[in-house]
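Colleague: Sharing a model that was predicted from the sequence below.
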Amino acid sequence: MRLNEQVVLVTGGSRGLGSETAKAFAREGAKVVINYFNSEAKALELKSLIGENAIAIQADVRDIEQVQAMFREAKAHFGKPITTVINNALVNFRFDPVTKKDASEISWEDFNVQLESAVRGSLNTIQAGLPGFKEAEFGRIINIGTNLFQNPVVAYHDYTTSKAALLGFTRNMANELGQYGITVNMVSGGLLKMTDASSATSAEVFQLIESSTPLRKVTDPSEVADAIIFFASPWGRAVTGQNLVVDGGLVMD
């Protein structure tokens, strides 16, 4: 299915990487569902920027009933079901190396918050979309990971562990759903400059990444968004179960 025939859900789509991803798909002619949880003003601003090919829908991806309702609303609005899901939502987390909890302070509840966001949220969107994917014999699922579980330059225990779990989830889903024409992949950026989540990151950390990266620059969200487009496009049709690291070469996997 060509990009301009797809209906694309971007969870956490109002800010940062989500916003750039929504704009990238709109640029290619896709219909875009901008999911948001708290950032209504930013979601509506982005919808206005994209125009008639976008709709903004509030839903907590951790709540299956809200996710199912979002899928129904998107189908009613565009006249066809969601074909493509970008699991990008990030709940209650900032990349702040100063205030992060260390090994003696981190709690299981901290881990659980991020697991609920990353893994449960992705499970909910896949299960809500599965009937439509199977009927169309087509589906594209791209989960957003991180290079931090391969190179934890800062020990964000809860976030990094949830994304490592999401890679296992991605590969299991890829194995099972491929028979229905559904691909499931992960795109893992590094620390991106600049998003709301990375705004607390010090200039020293960004400088360290920049000096350690072959391209000698910190990756920006639009560059990761273009890699996401690849997995949804016809050029990525034979690729599934993969984790593409988009960080300027800092992590070479």
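Modeller: That came in fine, so what should we check first?
Colleague: Every contact and neighbour count from this point should use C-alpha atoms.
Modeller: Fine.
Colleague: Residue 65 - how many residues pack around it?
Modeller: 13 (other CA atoms under 10 Å).
Colleague: wait, is it part of a helix?
Modeller: Yes - judged by DSSP: H, G, I helix; E, B strand; the rest coil, residue 65 forms part of a helix.
Colleague: Now the element after the helix of greatest length in the chain, going C-ward?
Modeller: Longest helix of the chain, by residue count under DSSP state H: helix 157-177. Later in the chain than helix 157-177, the nearest helix or strand by DSSP states H and E is strand 182-189.
Colleague: Check which helices and strands that next one sits against.
Modeller: strand 139-146, helix 157-177, helix 221-232, strand 243-246 (3 or more CA pairs under 8 Å, 6 or more residues apart in numbering; DSSP states H and E).
Colleague: Can you name the residues in contact with it?
Modeller: 133, 137-147, 167, 170-171, 173-174, 177, 219, 224, 227-228, 231, 237, 239-247 (CA atoms under 8 Å, 6 or more residues apart in numbering).
Colleague: In addition, the following structure is provided for comparison:
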Amino acid sequence: MNIRDQVVLITGAGRGLGAACAKAFAAEGARVIINYYQSQEKAEALAREIGEPAVALQADVRKKEELARLVQEGERHFGAPVSTAVHNALVDFRFDPEAQEDLEHVSWESFETQMEGSVKGALNVVQAVLPSMKKQEFGRLIMIGTNLVQHPVVPYHEYTSGKAALLGFTRNAAKELGPSGITVNMVSGGLLEKTDASSVTTPEVFDIIRQTTPLQRVTTPEEMADAVLFFSSPWSRAVTGQNLVVDGGLVMH
């Protein structure tokens, strides 16, 4: 299915990478459901900027019933089923190396928060869109991961653990859903310049990335969005269960 014929759900799309993905999909002619949790003003402004092909809808990805309602409202709004879902939502985390707690002090509750946002959120998204995708015998599920799993430049313990678990979820889902015509892949970025979540990252960390990355620069949200588009396009029709690292070559895998 071409991107222009699709209805795309993007979680956490009111700002940062999610907003870049929403703009990228809309530019290709897709209709976009902009999910937000707390960023109502930004999400609605983005929907107005994109215009008719976009609608902003609130839901907490950690709550199954809210995701189910959101999908129903989005499909009713566009008169068509969701065919691609991008799980991008980031719950209560910022990339602040100076504030990051070490293993001696980090709490299990912090791990639970990231596990819920990453894995429980992904499960809720998948379960909300599966009926539509199975009926179409087509679906594209795209999880947003991180290259910190392979290369922890900063030991963000709880965040990276949640994303590592999400990679396992991605591959299991790919195995189960393949016979239904549904692919499941992950796009893992490095630190992005800049988003709300990375706005507190110190210049020193960005400098380290530039110095050690083959492309000698920090990846942007728009460049990440390009890879997300690939996994929803016909060009990726034979690709599932994969983790594509988009970080300028910092991690080669």
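Modeller: Noted; the coordinates are in hand. Note that the coordinates shown come from a computational prediction; the quantities given were computed from them, not determined experimentally.
Colleague: Just want the most central residue of the second structure.
Modeller: residue 88 (2.3 Å; CA atoms, centre = their mean).
Colleague: Looking at the first structure, name the residue matched to that one.
Modeller: Correspondence of residue 88 of the second structure to the first structure, assessed by TM-score structural alignment: residue 88.
Colleague: what residues are up against its match?
Modeller: With CA under 8 Å, 6+ apart, residue 88 of the first structure has these contacts: 10, 11, 12, 13, 17, 18, 118, 143, 144.
Colleague: buried set for the helix or strand hosting the fifth one?
Modeller: Read it as residue 17 of the first structure. Assigned by DSSP H and E, residue 17 of the first structure falls within helix 16-27. Buried residues in helix 16-27 of the first structure, counted by 16 or more other CA atoms under 10 Å: 16, 17, 18, 19, 20, 21, 22, 23, 24, 25, 26.
Colleague: Find the pair from those with maximum spatial separation.
Modeller: 16 and 26 (15.7 Å; CA to CA).
Colleague: right, and residue 214 of the second structure touches residue 251 too?
Modeller: No - the pair residue 214 of the second structure / residue 251 is not scored as a contact, 9.6 Å apart, by CA atoms under 8 Å.
Colleague: of those two, who's got more company?
Modeller: residue 251 (17 against 13).
Colleague: Wait, the more buried one touches residue 151, no?
Modeller: Yes - Residue 251 of the second structure is within contact range of residue 151, at 6.9 Å (criterion: CA under 8 Å).
Colleague: Residue 45 of the first structure: which of the buried residues of helix 16-27 of the first structure is nearest?
Modeller: Out of these, the member with the shortest distance to residue 45 of the first structure (by CA to CA) is residue 19, at 10.4 Å.
Colleague: re the thing from before, who wins for proximity to residue 92 of the first structure among the helices and strands packed on strand 182-189 of the first structure?
Modeller: helix 157-177 (10.1 Å).
Colleague: Mean deviation, the closest one versus the second structure?
Modeller: In the superposition against the second structure, helix 157-177 of the first structure averages 0.2 Å from its aligned positions (mean CA distance after the TM-score superposition for the first structure).
Colleague: that older thread, run through the neighbouring helices and strands of the helix holding residue 17 of the first structure.
Modeller: Counting by 3+ CA pairs under 8 Å, 6+ apart, helix 16-27 of the first structure packs on strand 7-10, strand 31-36, helix 40-50, helix 221-232.
Colleague: Report the contact partners of the residue nearest to residue 110 of the first structure when sequence neighbours are not counted.
Modeller: Distances taken as CA to CA, 6 or more residues apart in numbering put residue 158 closest to residue 110 of the first structure, at 6.1 Å, once the chain neighbours are dropped. Residue 158 of the first structure makes contacts with 106, 110, 111, 112, 114, 115, as judged by CA under 8 Å, 6+ apart.
Colleague: What is the nearest of those residues to residue 205 of the first structure?
Modeller: residue 106 (21.8 Å).
Colleague: Just tell me what the closest one corresponds to in the second structure.
Modeller: So, by TM-score structural alignment, residue 106 of the first structure is matched to residue 106.
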